[in-house]
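Participant: here is a sequence together with a model predicted from it:
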Amino acid sequence: MIPSQTHLRASVLTILSSLTPQAAAATPDCHCYLTDGSSSEYFANQKFFDFRNIADPRVPPPIDDRDGSTNAPVTNAYFSSTDFTNTWSIQTWIDSRAVYNTYSKNDVYIESNTDADPASRTYLTLRTYRHPAGNFQSSAEIQSVSANYQYLSMRMYSRTRGAAGGVTAMFTYRAGAAEADVQEADVEMLTSDATNQMHYTNQPTIVDGVARPNATHQITIPDAWTSWRTHRYDWTPGSSSWYVDGELVDTNQFQAPVDPATILFNAWSNGDKWSGTMASGQSAQLQIQWIEIIYNSTAEPSPYPHCANVCSFDRGTEPGVSLVISSSP
């Protein structure tokens, strides 16, 4: 059963990293954003993180020392830039369950895209690796520095690859005083599963040893997560909805999040029943070309009363570039 994992100015569109000045200047003046889909909703803000053209990509070799891995520096100057640090923090905590697992900055890096017909020059990689020396796992996690995301539509254009025994995920998280008080909504891919199997969950799934089966769904998607896909999670009042490449694949009202939360992306393994145990010297990776977060709904009825220009990212032609779909004086 799935464990709970411990652990965006109105009218301003933030296009980060590699968009050209011309592309950024062409962005319309948006006062709110309307999503498409079954969970269509108005949101106040948007952020776009573009990893498709980052300078100095490299794959860092694993650090086969527990302390060295835990205390490693960032692997690319981008991770020290305000484009990144204003929103994200790379995590360095330790999980010492079945297999000692340390979250390391060394496992968060910018990699060259060597696909036969690459759609980007680079992408962000989150890696989990089983170290032959030291008998431990190192993993990767980025977490939002703000815990004030309440309702959102977040998307990542990503793929998961690598050895069995890994978990890759996109999720929201709010801690609670007790297990039953945790609020978490997950998109998870297990590398031990068939590559068309997705896990969607409103945590927790177990409270005081009693399973809550309505919290989690295992869904078969049309295409494999080993190929580039747009994975999307919509959190709207009373509901969680999940999409793959724009198609709704699951929705769940049971235990949908309520209160403001953080946002996280990770790749991990700790030898427990959920992740499984990764073979020595093997790794799994969550590779991400871009992340988009449309967030903080006013929860006011349609039409949005304080919004002159309503914009859509779902109807645009390029990721992260919006289109004005309605306007009022």
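Facilitator: Yep, that arrived.
Participant: switch to C-alpha atoms for all contacts and neighbour counts from now on
Facilitator: Fine.
Participant: run through the residues that contact residue 156.
Facilitator: Counting by CA atoms under 8 Å, 6 or more residues apart in numbering, residue 156 touches 229-232, 288-292.
Participant: generate a PyMOL selection restricted to the buried subset of the residues you listed.
Facilitator: Only the buried entries of the contacts of residue 156 go into this PyMOL selection, using 16 or more other CA atoms under 10 Å:
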select buried, resi 229+230+231+232+288+289+290+291+292
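Participant: just the contacts of residue 156: which are in strands?
Facilitator: 229-232, 288-292 (DSSP state E).
Participant: in TSV: those residues, plus distance to residue 254.
Facilitator: As requested, these are exported to TSV (distance: CA to CA, whole Å):
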residue	distance to residue 254
229	26
230	24
231	21
232	19
288	29
289	31
290	29
291	26
292	25
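Participant: closest to residue 36 out of the residues you listed?
Facilitator: The shortest distance between residue 36 and any of these, using CA to CA, involves residue 232 and amounts to 11.6 Å.
Participant: contacts only, for the closest one.
Facilitator: For residue 232, the set of contacting residues under the criterion of CA under 8 Å, 6+ apart consists of 153-156, 242-246.
Participant: can you tell me how far it is from residue 137?
Facilitator: Distance, residue 232 to residue 137, using CA to CA, to the nearest Å: 28 Å.
Participant: ok, now residue 310?
Facilitator: When distance is defined by CA to CA, residue 310 is 46 Å away from residue 137.
Participant: so between the two, which is more surrounded?
Facilitator: More neighbours surround residue 137 than the other of residue 310 and residue 137, with 31 against 23 (other CA atoms under 10 Å).
Participant: please identify the helix or strand for that one.
Facilitator: Using DSSP states H and E, residue 137 sits in strand 136-144.
Participant: now do the strands in the stretch 101-250 of the chain.
Facilitator: For the stretch 101-250 of the chain, the strands identified by DSSP state E, counting those that start in this stretch occupy 101-103, 108-112, 122-131, 136-144, 152-162, 167-174, 183-190, 197-203, 206-207, 210-211, 216-220, 229-236, 239-244, 247-252, in order along the chain.
Participant: try this one side by side with the last:
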Amino acid sequence: MRSDISLPFSIAAAFLLAKVAAECTQFSTNSSTAARYNFYRFYDARNLYNSSKKSAVSESSAQSKTFSTVPWSTGWDARSSFKPAFTAQTLDMQYTPAGVFIRNNTQASQDFSTYISLYTTRLPNGTQQTAALDYAEYNVTHASIRILARVRGASGAVAGFFTYHNDTTESDIEMLTRDPSTQVRYSNQPTEDPQTNEPISGSTFNVSLASQRSTSDWNVHRLDWVQGRSVWYVNDAQAASSEVNVPDTASRITLNLWSNGGNFSGEMGIGDEAWFDVQWIALFFNVTSSPDPQGGGTVCSAEFTPGTSKPPSDQ
């Protein structure tokens, strides 16, 4: 496995950050969750090692390349851990960095030649191979997180992009391959009363994409987590909003793809596969140690910086 496969990703991110940092000290978001953030990070996977080749590559040369975790030490960590089944009816899950790849785009496009892919499959031994990327900053207090992504593959997988403190303090964007392909789920945990197992009103939403779009299409998903409120957007349109169980504790940011054979994810057949594909991720956030972002400085709009809904090419 070549560790330099992922270096262009880190270099592209560093270039954009240096360019933006020279001009902006704070970033402001718009819409109903308007806020200011001290930090901005943009991770671009669109042209990682074929930057000079904009056309599609042939299937024969489009083999996946394993994504090394080393250059992500100051950004994202590919998870490596074992999660045992929590009931006799569910599966063990093995998170492995080998489940995160750089892939060539095999469809004609002038916009991107590569993307990141998270992968899950059910192994013959009954274990589910899964994948996750955890952002290195674990003390995020509020954030606007955005991703250009798609989900594809067999029924029984869950793709997530979310803030996480613990299982009862998180705000989620989730796409399930067993759901209709037009559906996205949004939630603040917990979504059920732990005593009665009854649904908690206003904590979770199942939303249909507009204009006959599918979760297997490339869509921009966005979560704004502000004081007392979580708001979700897709392709620049607000999809859901909640003031129920909004996280109030410093959290990390994660994207993952998993299945455990349980009632929520559904069960994948042995050898079945699914993928969570990502072109770019944009993060606007504050942390516990950062000053009040309402102070002075040069404020730039988050809606016109690289990595929002229509990121510019790297010119």
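Facilitator: Sure, I can see it. Nothing here was measured: the structure is a model prediction, and the numbers come from that model.
Participant: coming back round to it: now the buried members of the contacts of residue 232 of the first structure.
Facilitator: When those are checked against 16+ other CA under 10 Å, the ones flagged as buried are 153-156, 242-244.
Participant: quick check, nearest of these to residue 129 of the first structure?
Facilitator: Each of these was scored against residue 129 of the first structure by CA to CA, and residue 156 proved nearest at 22.1 Å.
Participant: residue in the second structure matching that closest one?
Facilitator: With TM-score structural alignment as the criterion, residue 156 of the first structure lines up with residue 147 in the second structure.
Participant: quick one: the closest residue to that match other than its chain neighbours from residue 135 of the second structure, how far?
Facilitator: Take residue 147 of the second structure and drop its neighbours on the chain: the residue closest to it by CA to CA, 6 or more residues apart in numbering is residue 281, 4.5 Å away. Distance from residue 281 of the second structure to residue 135 of the second structure, counting by CA to CA: 11 Å.
Participant: again, but for residue 82 of the second structure
Facilitator: 19 Å.
Participant: the more surrounded of the two?
Facilitator: Taking residue 82 of the second structure and residue 135 together and counting by other CA under 10 Å, residue 135 has the greater number of neighbours (19 against 14).
Participant: which position in the first structure pairs with that one?
Facilitator: When the two structures are superposed using TM-score structural alignment, residue 135 of the second structure falls opposite residue 144 in the first structure.
Participant: thinking its match is in contact with residue 47, fair?
Facilitator: No. Applying CA atoms under 8 Å as the test, residue 144 of the first structure and residue 47 come out as separate, 11.9 Å apart.
Participant: pull the number of nearby residues for the equivalent of residue 48 of the second structure over in the first structure.
Facilitator: For residue 48 of the second structure, the aligned position in the first structure is occupied by residue 54, per TM-score structural alignment. As a burial measure, the neighbour count of residue 54 of the first structure was computed by other CA under 10 Å and equals 20.
Participant: these two touch, right, residue 54 of the first structure and residue 17?
Facilitator: Yes. Applying CA under 8 Å as the test, residue 54 of the first structure and residue 17 come out as touching, 7.3 Å apart.
Participant: follow-up on the earlier one: which element is the match of residue 48 of the second structure on?
Facilitator: Here residue 54 of the first structure, judged by DSSP H and E, is contained in no helix and no strand.
Participant: which ones are touching residue 32 of the first structure?
Facilitator: Residue 32 of the first structure makes contact with 10-11, 42-45, 307, 309-311, according to CA under 8 Å, 6+ apart.
Participant: doesn't residue 83 of the first structure lie inside a strand?
Facilitator: No. Per DSSP: H, G, I helix; E, B strand; the rest coil, residue 83 of the first structure lies outside any strand segment and is helix.
Participant: just to check, it is in contact with residue 15?
Facilitator: No. In terms of CA under 8 Å, residue 83 of the first structure does not count as a neighbour of residue 15; the distance is 9.3 Å.
Participant: follow-up on the earlier one: how much distance is there from the strand holding residue 137 of the first structure to the middle of the chain?
Facilitator: Its chain's C-alpha centre and that of strand 136-144 of the first structure lie 13 Å apart, by CA atoms, centre = their mean, to the nearest Å.
Participant: mean distance between that strand and the second structure after superposition?
Facilitator: When the second structure is superposed, strand 136-144 of the first structure averages 1.1 Å from its matched positions, counting by mean CA distance after the TM-score superposition for the first structure.
Participant: what about the equivalent of residue 261 of the first structure over in the second structure, distance to residue 169 of the second structure?
Facilitator: In the second structure, the residue paired with residue 261 of the first structure is residue 251, using TM-score structural alignment. Using CA to CA, residue 251 of the second structure is found at 8 Å from residue 169 of the second structure.
Participant: wait, the residue nearest to residue 147 of the second structure touches residue 44, no?
Facilitator: Yes. Under the criterion of CA under 8 Å, residue 281 of the second structure is in contact with residue 44, at a separation of 6.7 Å.
Participant: common neighbours of those two, please.
Facilitator: With contacts defined as CA under 8 Å, 6+ apart, the residues adjacent to both residue 281 of the second structure and residue 44 are residue 307.
Participant: which SS class is the corresponding residue of the second structure for residue 305 of the first structure?
Facilitator: For residue 305 of the first structure, the aligned residue in the second structure is residue 295 (criterion: TM-score structural alignment). Each residue gets one of three states, and residue 295 of the second structure gets coil by three-state DSSP.
Participant: go on, residue 40 of the second structure?
Facilitator: Secondary structure state of residue 40 of the second structure, per three-state DSSP, is strand.
Participant: neighbours around the residue nearest to residue 50 of the second structure when sequence neighbours are not counted, how many?
Facilitator: Excluding the flanking residues, the one nearest residue 50 of the second structure by CA to CA, 6+ apart is residue 113, at 6.3 Å. For residue 113 of the second structure, the tally of surrounding residues (other CA under 10 Å) stands at 26.
Participant: end to end on stretch 63-72 of the second structure, go ahead and measure it.
Facilitator: End-to-end distance of stretch 63-72 of the second structure: 22 Å, with CA to CA as the criterion.
Participant: repeat that for stretch 229-245 of the first structure.
Facilitator: From the first residue to the last, stretch 229-245 of the first structure extends over 6 Å; the measure is CA to CA.
Participant: determine how far stretch 173-191 of the second structure lies from the middle of the whole chain.
Facilitator: The chain centroid and the centroid of stretch 173-191 of the second structure are separated by 13 Å, computed with CA atoms, centre = their mean.
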